[in-house]
Structure formats: C-alpha cells, structure tokens
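# Have a look; sequence and predicted model below, questions after that.
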Amino acid sequence: MKMMFIALAAAAMLTGCALTPPLERPASPVPAAYPLRDDPVTDRTAADLGWRSMFNDPALQRLIELALTHNRDLRLAALNVEMVRAQYDVQKAAELPHLDAGVSMTRERVNAGGQRATQTQAGASVGITAFELDLFGRVRASSDAALARYLASAQGRDAARIALVGAVAQAYFAERLAQAQLALATRTVEDWRGSLALVRQLRAANQTGALELAQAEAQVASSEADREARQREAERRGHALAQLVGQPLPADLPEGASLMEAAVITQLPAGLPSQLLARRPDLRQAELALVAANAEIGVARAALFPRISLTASVGTASPGLKDLFRGGSGVWSFAPQITQPLFHAGQLRREVRLAELRKSAAVLEYERAIEAAFREVADGLSGRERYARQAEAQQRVVQAADRRAALAELRYRAGVDSRLEVLDAQRQLYAARQAALDLRGEEIGNAIALYKALGGGLSENDRVLPEARSRQ
C-alpha cells in the first residue's frame, strides 16, 4: 500500500511537461471602424437590446417565446452541448487514477502423486489499473481540447438561439408583408371591378368601344390572378412561420400590428468591430475551435514520447474464505509499464503535421468568420442609412401615382383621355403601392439582420454593461 501511494505521489510531481504550443491569436483582419458610421461611439450596442424591446409586437413576442421552447433545431443544439459536456467529463476523469475493488475465489481439482485433491484460493484486492503518468501532457492536452470543444458547443447553442430569434422575426414580418400585399391586391380587384362596371355602362350607352371594354376585363382578370398568387404566398409564409415555431400557430395569438405600423427599432447602435469578438457567440465559437485545434497538437506531439502506466493493487489471499482477512494473508502487486514508439512508418509525425494543418485551417476559419461578421454589420449599417430615405422617396411616388390615377379617371369621364390612359395610371399606382410594401419589408429585414449581426437576440430583456451603468 505504501509503495502504491509513493508511486502516485511521484506521478503527480512528474506530470505537466506539456508539449502544446502557446496559442497566438491572429490579429483582427478588419478595419478599426465601420464604414458609413455617423453615430457616436458608446459602450452599448444592439447586443445589449433585448428582443422584447427590439420587437415591440405582442404577437411576435409570443411566437418567439414558443419557438425558444419548441423549436427542434434549438433543442438539438442544447442536446449537443450536453453530449459534448459528457465527453469532456469522460476525458477529464482520465486524469485521475481509477480505483477498483475485486473479490475472487478459485476452486479446482488437481492430481498430485496419483491422488486427487481439491484446492481453493480466495482473494480480495483494491487497486488501480493502467493509470497513465502524464509526463508529456498528453492526457491534459486531451482534456483541454475537450473543454474547448464543450465551450464552443455552448457558444454554438447561443448562436443558434440568436439565429432562431432572427429567423422567427423574419418569417413573421414576411407573413405580415404577404398579408399586406394580399389586402392591397384584394382592394385593387374591387376598385378595378368598379371601373369595369362603369365601362360596361358606357358601352351599353354606346359611349365607348369594345376595345376599351376588353381592356378593362383583362385588367380585372389580371388582378384576380394576382390576388390568388398573393393568397398562396400568404399561406406559404404562415406554414414557414409555424415550422420555425415548432408547433401550429396558436388560435389565441394576439393581434399583431400591420406591416407599415410595425414597431421595430431600425436605428441600432453598432459600437466598434472589436466589440463583435465579445458579443457574437459564433465568433467565440470559432475562437474556441482554434483553442481545441491547438491543444490537439500537444496530444499528437506527446504520442512521440514514452508512455508510462501503473498497475498496482493491495489485498489479501488465502486458501479459503474463512481465512481471507486473518493476519498474514496480505498481498500486494506493483507493475509499472513503459511504452516507447519505435517504428510506426512515420504515422506519428504525420499525425503531428495533420494537427498543425488543422490548427492553420482553424485560424483561417476564425479570420473568415470575423470578416463575414464585419461584412454583415457593414451591410446592415448601409441599409440603415439608406432605407429610410428610399422609403420617404417611395411614398412621394405613391402620392404622385395616386394623383395621376384620380386625374386620369376624371379626364376619362369627361371624354378628354382614352381608357388606356386610365389603365396605365391604375397599374402604376398599384405597382407603386406594392413597391412601398416591399421596401418596408426590406427595411425591417435589414434591421433584423443588423440586430443579429451585432449579436442581438440572446437576451430577452435589455442589459447594460457595468461600465456603462456607472456613467448613467
């Protein structure tokens, strides 16, 4: 027993000669500031804005709540985190010796000097089996890699949560847009049917020709076909939203705001590109993947060196169970083993090279993730600056097209213009209104994309950083 404890103490003193190289994180491959920025630099960004404040719509808030509970992709991401955590726990346990207790009894018949005899051997022992002395840090590096993978999976779960909140919001407003387009198409059908009735009256009074009647009928048929297409699109958007939520949409869903009245914050604070590294889980996930790949180099390097393992046990043995625990029956065993790789046809060194290449790939993946995040934020900021101006200009287009359509109708009734001028004005008005709806949908979509790109959507309620709170 004393010798076993001495061996374990020596193992603890010898472990820790790690061969894992120091991790040098690459410099950020993006500029220090975003383009087209005119907002003041603050400690707060969109990541501090809870999704309830970002989307002040009771229907959407209810749907996000349901999705966070029932969405299967998010539940799968949570299970993956638990599985990776279990793998880390298994690997971490390998750093400590495992004690096993055993009781055995052997009874056999033998021939000795022409006489048959029965022998009994009983034993009880406690010991460790093949405990590796981590002289070169192989076990520790494996644990470090497993820990980094576990932490990366947790960041992946958070990234999936952000993506889900954004996806539900995008799908919800896409459904709102489809409903608004359907309402506009339905109203247009009714308006153009009224115009067709007028043309028919004029035709019955011989005040217009068959060509103008055919044009009006074709216009109504076209609007009816467009309405059916809008109806189909609205249904498809509803199905997509239900899939994201993970269950059928509830019947008691609160009444949501119309698309043009949707309460969505479009002017979001951006902060600095350096803040993305701390605010976006997917970037932290890529960084932890780099940490894991670096630790795997230590594992591969340690495989080139000797591996020492200990097997030791203490216990008792006797010819029978009744004498098993009597004095003088103690036994012990101590069996150290050292294994030195001699010839593996270059396999071990190639595994080191493979680990180094994987780290290089992880560096590039990390840099690429940062570049993609920067581009997403830059695109969102560009849209933030331009969509409001474009929407204001489009509203002027709608107002002008509305005036033209009204004047064309009056001039047609007065016999000044032909029916063709009225048809063209009505089509232009319809296209202008549809463009205004599309533009509003794009503006909201850009705001959601910028919110996600800045790391928003992880928290439900607003959060303020301690350094920012101290100045308030």
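Perfect, thanks for sending it.

# from here on, contacts and neighbour counts on C-alpha atoms
Will do.

# What is the subsequent helix or strand relative to the strand or helix carrying residue 295?
In this structure, residue 295 sits in helix 281-302 according to DSSP states H and E. Next in sequence after helix 281-302, counting helices and strands by DSSP H and E, comes strand 307-318.

# ok, and what's touching that following strand?
Here strand 307-318 makes contact (C-alpha atoms under 8 Å, 6 or more residues apart in numbering) with 1, 4, 121-135, 324-325, 329-340.

# List the buried residues of that strand.
307-318 (16 or more other C-alpha atoms under 10 Å).

# Kindly report the same for stretch 431-446.
432-446.

# Among those, which are located in helices?
432-446 (DSSP state H).

# ok, back up a step: and the contacts of strand 307-318, which are buried?
Buried, going by 16+ other C-alpha under 10 Å: 4, 122-129, 131-135, 324, 330, 332, 334, out of those.

# take a look at this one as well, against the first:
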Amino acid sequence: MNKHPIKLALILAASLSACSMAPTYQRPAMPVPAQWSQQTAAGQAVSQLPWRDYFADPALRKLIDTALENNRDLRVAALTVKKYEAQYRIQRAAQFPTVNATGSETATRTPAALSSTGKERVSHQYAAGVGISSYELDFFGRIQSLKDQALEQYLSMEESQRTTQISLVAQIASDYLTLAADRERLLLAQSTLQSYQETVSLMTRKAQAGSSSALDVAQAQSGLESARADLARYTSLVEQDIDTLSMDVGSDVSKDLLPEKLPEQITSFADLPAGTPSDVLLTRPDVIQAEHQLKAANANIGAARAAFFPKIALTASGGFGSVMLDDLFKGASRTWTFMPQISIPIFDAGLNSANLDVAKINRDIYVAQYEKAIQTAFREVSTALTQHGSLVEQESAQVSLTTAYADVDRLTRLRFDKGVENYLNVLTAQRNLYGAQQNLITIRQSRQANMVTLYKVLGGGGVQEGKSAS
C-alpha cells in the first residue's frame, strides 16, 4: 500500500503546532482593600477546611451527608459538569485528524445491446483503503482557542457545582440551628408554663385562705396564659422546622438526629483566627467560576482573530482497487488521493470584524463580572465579620443580664414569701427573666449561624476540589 498521503497528513497534523492568537491572560487587580478592617478575621484554614472537619456536631454531619446524596439541585449541577466535560472532549478531538477505514464492492450489469462484445456482461470493482477527511491544519490557533474556551467553561461548571454544594451544606446547618433554637425555646416555654401553673395554684390557695387577693390570682393567670400561647407557637414552629429540614435533606429525618437544644459549639472553632488578607476570596468557588468564564472569553478572542486568516484543510486516502477480489491487495492495485484545500476570506461585509468586536466586548463584560464577584464576596465577608464581633459581645452581655434577672427573680420571690413584696413585682421579675432567657437563645443561635455564614462566604471546602482537565 502506498501510504505516503496518509503519512504526510499525519506528519503535518503532528508537527504544525498552533500559534494561539488569544491575548495573554492577566488576572485583573482585586478591586477591594488588601485586608478587612475588622480585628477578628477568618483565616485561610477556615476557607480550606472540609465541612466534616469544620462542623463538630455528629448528628449534623449525618444530615449533611444525607442531603448531599439526595439533593436534586446538586444532581443537576453534577450532570451539568459532566455535560460540559463531554463538550470539552468533543472540542479537543477536533485538534486531531479522523482516520476511517473503508471497504466497498461495486457490481455493474451491461446488457448485450450496449456491450462491445455483443454479450451481456457483469463487471465488479473492489476497493479498500484508509483515509482522512477534511482535517483543518490549525496554523492560526482557531481550534486551539475553541478548545481552551471549552476547557474553561468546563472548569467554570465545576466551580458552580462547588458553590451549590457549599450552599447546601450551609443551608442544612442553618436549618439545624433554627430547629435546635426553637426546640430550646419550646422547652423553656414548657418549664415556664409549669412554673406559672404552680404559682396559680399557690395564689388560688392563698386567696381562699385570705392571705392573697383576687388581683394576685388574675396576674398569675395572665402569666400562665402568656406561657401557654408561647407553648402553642413554638410547638407549631418546631413542626415547621422539622418539615423544612426534611425537605432540604431530601428524606424524613430520624428522631435521634433532631437536636433537643442548641449545641455549645456547632463548629470545631470556638472563635476564628485573626489577620487574614482579602486574597483569601480568590479561593471562593463563585470567584474562581467568574475567572474561568473570563478566561473562556479571552480564548474566544483568539478564535475570532484566527477567522481573518486562511483555513487549510487536508483530505487524503490510500488503499487498493481492483476488478477482481483475488487481485485486490496486489501491488499493482494500489490507489491514493491527496487533496489539500485552502479557503481565504476576501469579503464578508464586516462579519469577522463584528465577531471580533463581540468577543472583545464579552471579555470586558466578564472582567466586570469577575470584579463584581470579588466585591460581593468582600462585602459578604466584611458584613459577617462585623456581625461576628458584635454577636460575641452581645452574648457575653446577655449572659450577664440573664444571670442578673435570675437573681432578681429569686430575691423577689424570697421577699414575697416573707410578705415584704407584692406579687406584681414577682410577676415582673419572672417575665423579665423569661424574656432574657429567650433573648439569650436568639443571640446564641445568631452567633452560631454567623459561624456557618462565615464558612460559606469564605468559600469553605464543603466540596472536593474539581479535577483539572488536560
């Protein structure tokens, strides 16, 4: 077989390296301060720590695991990544020639009236060969640029999947804290209701004995009804919280995984390390996604520029042809074709120029979107850090306030038992303590939810790093 055309085409394909015409990529400068102004800042360890190491509660870990298996949004994100990975492989395959093997037989019947011999004749032709069809030599990097664009789009979708998964992890943790706080409030309402019931019984007996007034009984009854209303409200909220958690997890939640009250610490960090530069935002998946989209737009400029230059395509084949099947693979039956083709753009009414302008404008759009992603991330982290420092101080103050109200409640009751205090002051002290306890639960929930938020906005390692394609 004469293989020279096939060899020539393959040698050209392998030896002619594309010279990409895409602009040299340069990461835009970060349009935010170099460091947050807050004294308490989250360290890079937080942004890179896997969620299993960050969240300390075993029940919460099981719920997150279940959610990651069942969540439909996450399934869609994973399938989208697979789709873009396949599209990248398709575009990468265009860099290589497609080689096909062919075989054929042609049988032709010639009637006697048309035959030169005056007799009916049946002729056969046999052919077998290998060929390359319309392979474009990428002199100016058009195909390389399109492959680079497809790669960046694929990597962008991987980061989108990471964003979806981190958001899901944070949502489950937030749902868990909401349920824990409402169940703790429910327990407090039950305890307070029981205390008011005992007080109403006591005041009723005292009124019957003449040592208390009907006003005292009515005041105690008002506290009882207020606690009863809270009990009904928190019972309903707990049921709603369980339904919400089950929906986000994607299945019914086992009772042994439901928190009875807020954990002391939902994370493995009692507090956050200090002094982190703002470039930690570059590890956030949404920021990385925006940069991959920018790189894809940058690569597309190379493809648009290459359209101004000639396109060279090769078609080549080599094989055997014979009228006798027995003679098909003999040396005299060798055949080959070699057909290079060049297409030179001459007039396109400004089409290529417009396409290049669109590519450049798209690149500028993605630059702005990348900068906006960084600014949004910086603002979210800054807000969360500000809240973190405030919530720590609020919790400390609320603990002191609750302790003080507990002392007031205890001393007021002692004075009432000795007959030197009226019941209205006892009721006021009891209500103040109950309100302080409720507020303490709220602040503790907010502080722990803030730790979840910080992990999310810092781009915590809630998902395995995406595999890089080559």
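Thanks, I have the structure now. Treat the numbers as computed from the prediction; the structure is a model and nothing was measured.

# Tell me, how many residues neighbour the corresponding residue of the first structure for residue 404 of the second structure?
Aligned by TM-score structural alignment, residue 404 of the second structure pairs with residue 400 of the first structure. By other C-alpha atoms under 10 Å, the residues close to residue 400 of the first structure number 14.

# How are the strands of the second structure distributed by residue range?
99-110, 121-137, 311-322, 334-343 (DSSP state E).

# Distance check, residue 408 of the second structure against residue 399 of the second structure.
14 Å (C-alpha to C-alpha, to the nearest Å).

# what's the answer for residue 213 of the second structure, then?
Applying C-alpha to C-alpha to residue 213 of the second structure and residue 399 of the second structure gives a distance of 35 Å.

# again, but for residue 371 of the second structure
In terms of C-alpha to C-alpha, residue 371 of the second structure sits 42 Å off from residue 399 of the second structure.

# Equivalent analysis for residue 40 of the second structure, please.
Distance of residue 40 of the second structure to residue 399 of the second structure, given as C-alpha to C-alpha: 21 Å.

# With residue 217 of the second structure instead?
31 Å.

# Among those two, which residue is more densely surrounded?
More neighbours surround residue 217 than the other of residue 217 of the second structure and residue 399, with 20 against 17 (other C-alpha under 10 Å).

# and the residue lying closest to the more buried one once chain neighbours are set aside, how many neighbours?
Leaving aside its sequence neighbours, residue 217 of the second structure sits nearest to residue 203 (C-alpha to C-alpha, 6 or more residues apart in numbering; 5.4 Å). Residues lying near residue 203 of the second structure (other C-alpha under 10 Å) number 24.

# what's the counterpart of residue 203 of the second structure in the first structure?
In the first structure, residue 203 of the second structure lines up with residue 199, judged by TM-score structural alignment.

# roughly how far apart are its match and residue 422 of the first structure?
From residue 199 of the first structure over to residue 422 of the first structure the distance is 11 Å, taken as C-alpha to C-alpha.

# how about residue 18 of the first structure, what's its partner in the second structure?
So residue 18 of the first structure corresponds to residue 20, using TM-score structural alignment.

# Now do its match: how many residues are near it, please.
Other residues close to residue 20 of the second structure by other C-alpha under 10 Å number 22.
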